[in-house]
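In: With the sequence up front, the predicted model follows.
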Amino acid sequence: MGFRDIAMFNDSLLVKQAWRLLKHPNSLLHKVFKTRFFPNCTFMEAKHSSGGSHAWNSILHGRDVLLRGCRWRIGNGKAMSICQDHWLPRKNMPQVLSPMVETLAGAKVEILIKEDTRQWDYRLIDGMFTLEEADLIKSIPLSRCKAKDTLFWPFISNGIYTSKSVYRFLKSEEQTEIGEEQRAQIKELWRKIWSLQVPNKIKNLVWRACRNSLPTKDNLVQRPIIESLTCDRCK
């Protein structure tokens, strides 16, 4: 019926704050949080700590969600990890899957670029990656000038984050985790519910029951709206 998953919607709002810290380093928000929580590193390198406030830890959770969806646009390659970051131009599995030797586990993409000519080092790439990934990397165009690496949001045409696009991304992640057979069964269940020859209020009641959104005491305690699970009638 168009109602949003509250947990996912909350995550999308947390990602919004993380995006602001990432894209506006001169803002008051960034200056305050940097002084307090990550004075010696960048926001992307900041780590969770037991001494962090609830607001800060929540923003770090939003950053983790952001990193799952964001993609890197290659500039000089100094900010991107070969193994850990999402920089390959493919929709699924944008991380490198080729096996890496331990000495290159923390290497940056810059080692794959010839600094003098600003071109890929084909010989090095062919020796490090599988044939498919090597061809994919060599197809990425490089800037002639030494621009910085930048993060962009690939699920919207202008590459700029929106809460709606993050919510859709999280929903698509959830659907990917559900098997095809189970997804077909769920779809058939909803088709049968909405085709019932009953008043709409009955369909709505069934929908709310299936989504566990009825105001049962269990749900009201979790919100929290009430404090006790005890039945008012039988105690």
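Out: Structure's in. What do you need?
In: Every contact and neighbour count from this point should use C-alpha atoms.
Out: OK.
In: Pull out the buried positions in the biggest helix by length in the chain.
Out: Assignment by DSSP state H gives helix 6-23 as the longest helix of the chain. Within helix 6-23, the residues that qualify as buried are Met8, Phe9, Asp11, Ser12, Leu13, Leu14, Val15, Lys16, Gln17, Ala18, Trp19, Leu21, counting by 16 or more other C-alpha atoms under 10 Å.
In: Now for Ala147, how many residues are close by?
Out: 12 (other C-alpha atoms under 10 Å).
In: Tell me the spacing between it and Leu97.
Out: 26 Å (C-alpha to C-alpha, to the nearest Å).
In: Ile125 now?
Out: As judged by C-alpha to C-alpha, Ile125 and Leu97 stand 14 Å apart.
In: Give me the more crowded residue out of those two.
Out: Counted by other C-alpha under 10 Å, Ile125 and Leu97 do not tie: Ile125 has more neighbours, with 19 against 12.
In: In contact with the more buried one: list those residues for me.
Out: Shown in contact with Ile125 (C-alpha atoms under 8 Å, 6 or more residues apart in numbering): Leu112, Ala134, Ile137.
In: quick one: which helix or strand includes it?
Out: Assigned by DSSP states H and E, Ile125 belongs to helix 122-128.
In: Ser58: which of the buried residues of helix 6-23 is nearest?
Out: Distance to Ser58 across the buried residues of helix 6-23 (C-alpha to C-alpha) is lowest for Leu14, with 6.8 Å.
In: what about versus this one:
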Amino acid sequence: MKDIWEESDLMGMGQWDVSIQMCGEKLREWDAKVYKKVPRRTNWLKRRLERLTNMRLSRGLVEEIREVEEELRVLRRSQETAAWQRCRPFVLRDGDRNTAYFHNKATERKKRNRITRMVDKDGVMKEEKEEIAEIVVDYFNELSTTSRPQINIDDLGMINKCVTEEMNTELDNMFMMEEVKAGLKEMHPCKSPGPDGLPALFYKRYWDLIGAKITTVVLNFLNGGQMPEQLNYSHVVLIPKKKDPTNMKDLRPISLYDSIVFVRANDREATVNADILRRYEGLSGKKVNLDKCETSFSNNLESNIRESTKSILVMREVEWHDRYLGLPTLLGRSKKVSFASIKDRIWKKLQGWKEKLLSRDGKEVLIKSVAQAIPNYAMSCFKLPTTFCHEFESIIRKLWWGSSGGKNGIHWKNRGFMCRPKVEGGLGFHNFEAFNEALLAKQLWRLYSQPHSLLARIYKARYHPHACPWEVGLGAAPSYAWRSIMGARQLLIQRVRWRIGNGKCINIWQDRWLGGEGSGRVINPTRLLHENACVSTLIDENNGCWRDDLIKEVFFAVDYERIKSIHISRRLPEDKLC
């Protein structure tokens, strides 16, 4: 590598881009001459090893077998590494070491991501690579061309200042070479190589050799504003919104802005909303794509108001927004229909894998890292139907036990064994119904522990304005999301404990405030102290400690020891749930 870099540097007359380009070409030549011979060498070593193992053993033969096995191991490892880099399976980074699997994964990904045809702005289908590239470039050129908007300086006053003077001073400091190297270290080694085909791994591995020249180019841009044109070359990364996209509107750049706005359906609010979008365009320099904007109305809205509002917003009308952030915006009576897409995603994800390409360990990683992760977001927001959860588990069991071609493999263990934790001798797969409840209980805990979040403030105003979120009922006409979260209330109540501060919020007889195993409540019957007595009654506020004589008089020995084991802060802070 040192020879290649020095030669390319000399021939490129010190120009960094020429050096990088020539270095890449030399590496590709080396790959064709040396690495492409690895499969042939591997096959030859396999045959050699087979012949040696059939011969009469001797000391020299054993040593030769070891040498052949070691070289074979090194070559196989290099093939697997190359296949892994080509595949870039970041989810399965600790999974199979099966080269066939990696090759098939890369082939399927390449086939799925290939754009074979595209409709231009005149509606003509194009299939040539050059024509497709021209359509993409024209689309983004038009999208990025400024319309010279008029900016109202007064609008800038509505933007809150987030950068302090100290922060601004620090941002104005000159960039240093250490920061360039630190930025490189944070980059994933094999993600998103540029047009030169060299991933970040190349720059990391040979930084001592090429770092000085690369650092000079980067600092000249960051500190001096000198931007070489070729440094701005990049790949356009697109995300399809549907299968087999043929129009640029069916693809979107990797940077996304998901937004949903609620307004009353009248001319005044529609005009204000349109004005806000116009001001946003002027201040941000970004054009709102009205072709991708949609509006929907409630069913009881009069048609004339509907038409008037649409004409002001200049957006197409839809009956409802089918999905928002991957979740259904409206839930009908049949929850199975609403969440059917989640089941389909799991099924399609697992159907694309050939059983012969995955070992047992590989299947486990696939199930736990991919299949079980798909419904996580939906399950943290909604209670999925029980039948759905069982169907998820059934799909996973079929993959695990080798069901294929319409034939079910033998299930040697039942569902309980598969969902049992590994420390208890099981396989550690999800019990989806229990996991769903746990995620919803976690969501309920967030409403309590993060009361200033937007979601917590909305729920508090709607359902529990004067109480803790799990101390109220469902309320009038509750949403399915709120009913789902409240369905996990009992699970949270059983496990939540009070952390004692001043004790004024904790009922001695009813609340869970004792540590250790068990319910967390005192086992004493109510006596001497009234039923609404608080823990603060048992605390000496002057000295910040327990009132030992009172506790010994009121409680049994078991409760006495558990209470005395709780540390009391002399500051007597507020009580907290934990």
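Out: Yep, that arrived. Just so we're clear, the structure is a prediction, and the values are computed from it rather than from any experiment.
In: Any idea how many residues pack against the aligned partner of Ser98 of structure 1 in structure 2?
Out: Matched to structure 2 by TM-score structural alignment, Ser98 of structure 1 sits across from Asn524. Asn524 of structure 2 has 13 neighbours, counted by other C-alpha under 10 Å.
In: do the same with Cys70 of structure 1
Out: Neighbourhood size, Cys70 of structure 1 [other C-alpha under 10 Å]: 20.
In: Map it across to structure 2 for me.
Out: Using TM-score structural alignment, the equivalent of Cys70 of structure 1 in structure 2 is Val496.
In: ok, and the closest non-adjacent residue to His61 of structure 1?
Out: Leu14 (7.5 Å; C-alpha to C-alpha, 6 or more residues apart in numbering).
In: From Arg168 of structure 1, how far off is the one you found?
Out: From Leu14 of structure 1 to Arg168 of structure 1 the distance is 15 Å (C-alpha to C-alpha).
In: what sits against the match of Cys70 of structure 1?
Out: Counting by C-alpha under 8 Å, 6+ apart, Val496 of structure 2 touches Arg512, Leu577, Cys578.
In: ok, 6 Å please
Out: Cys578 (C-alpha atoms under 6 Å, 6 or more residues apart in numbering).
In: next one: the one 4 residues further on
Out: Under the criterion of C-alpha under 6 Å, 6+ apart, the neighbours of Ile500 of structure 2 are Asp575.
In: And it, how close does it get to Leu550 of structure 2?
Out: 18 Å.
In: can you give me the strands for structure 2?
Out: Assigned by DSSP state E, structure 2 shows strands spanning 118-119, 125-126, 238-240, 251-253, 294-295, 316-317, 323-324, 327-328, 498-499, 539-540, 545-546, 576-577.
In: Just give the closest residue to Leu21 of structure 1, not the sequence neighbours.
Out: His30 (5.3 Å).
In: What lines up with that neighbour in structure 2?
Out: Checking TM-score structural alignment: His30 of structure 1 goes with Ala456.
In: Give me the distance between that match and Leu474 of structure 2.
Out: Separation of Ala456 of structure 2 from Leu474 of structure 2 (C-alpha to C-alpha): 15 Å.
In: can you map out the helices along structure 1?
Out: 6-23, 28-37, 54-69, 122-128, 131-138, 163-177, 180-194, 200-210, 217-222.
In: Return the residue of structure 2 aligned against Gln122 of structure 1.
Out: One correction, residue 122 of structure 1 is Tyr, not Gln. So, by TM-score structural alignment, Tyr122 of structure 1 is matched to Asp548.
In: and what of Ala55 of structure 1?
Out: By TM-score structural alignment, Ala55 of structure 1 lines up with Ala481 in structure 2.
In: coming back round to it: and the residue nearest to Leu21 of structure 1, how many neighbours?
Out: Neighbours around His30 of structure 1, by other C-alpha under 10 Å: 19.
In: ok so, going back, okay if I get the strands of structure 2 as a markdown table plus mean neighbour count and distance to Thr309 of structure 2?
Out: Output for the strands of structure 2, formatted as a markdown table (neighbours: other C-alpha atoms under 10 Å; distance: least, C-alpha to C-alpha, whole Å):
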| stretch | mean neighbour count | distance to Thr309 of structure 2 |
| --- | --- | --- |
| strand 118-119 | 20 | 32 |
| strand 125-126 | 16 | 36 |
| strand 238-240 | 15 | 31 |
| strand 251-253 | 13 | 28 |
| strand 294-295 | 18 | 10 |
| strand 316-317 | 14 | 10 |
| strand 323-324 | 11 | 22 |
| strand 327-328 | 16 | 25 |
| strand 498-499 | 19 | 52 |
| strand 539-540 | 18 | 63 |
| strand 545-546 | 18 | 66 |
| strand 576-577 | 14 | 48 |
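In: need the ones you listed in CSV with distance to Arg268 of structure 2, can you?
Out: As requested, the strands of structure 2 are exported to CSV (distance: least, C-alpha to C-alpha, whole Å):
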stretch, distance to Arg268 of structure 2
strand 118-119, 39
strand 125-126, 43
strand 238-240, 36
strand 251-253, 32
strand 294-295, 16
strand 316-317, 19
strand 323-324, 26
strand 327-328, 29
strand 498-499, 50
strand 539-540, 60
strand 545-546, 62
strand 576-577, 46
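In: about what we covered before: out of the contacts of Ile125 of structure 1, which end up buried?
Out: For the contacts of Ile125 of structure 1, a neighbour count by 16+ other C-alpha under 10 Å gives the buried set as Leu112, Ala134, Ile137.
In: Which residue in structure 2 aligns with the second one?
Out: The equivalent of Ala134 of structure 1 in structure 2 is Tyr560 (alignment by TM-score structural alignment).
In: For Glu553 of structure 2, see how far away its match is.
Out: Counting by C-alpha to C-alpha, the gap from Tyr560 of structure 2 to Glu553 of structure 2 is 9 Å.
In: now do Arg489 of structure 2
Out: In this structure, Arg489 of structure 2 and Glu553 of structure 2 are 35 Å apart, going by C-alpha to C-alpha.
In: ok, those two, which is more surrounded?
Out: Ranked by neighbour count (other C-alpha under 10 Å), Arg489 of structure 2 and Glu553 place Arg489 first, with 21 against 12.
In: That concludes my questions; thank you for your assistance.
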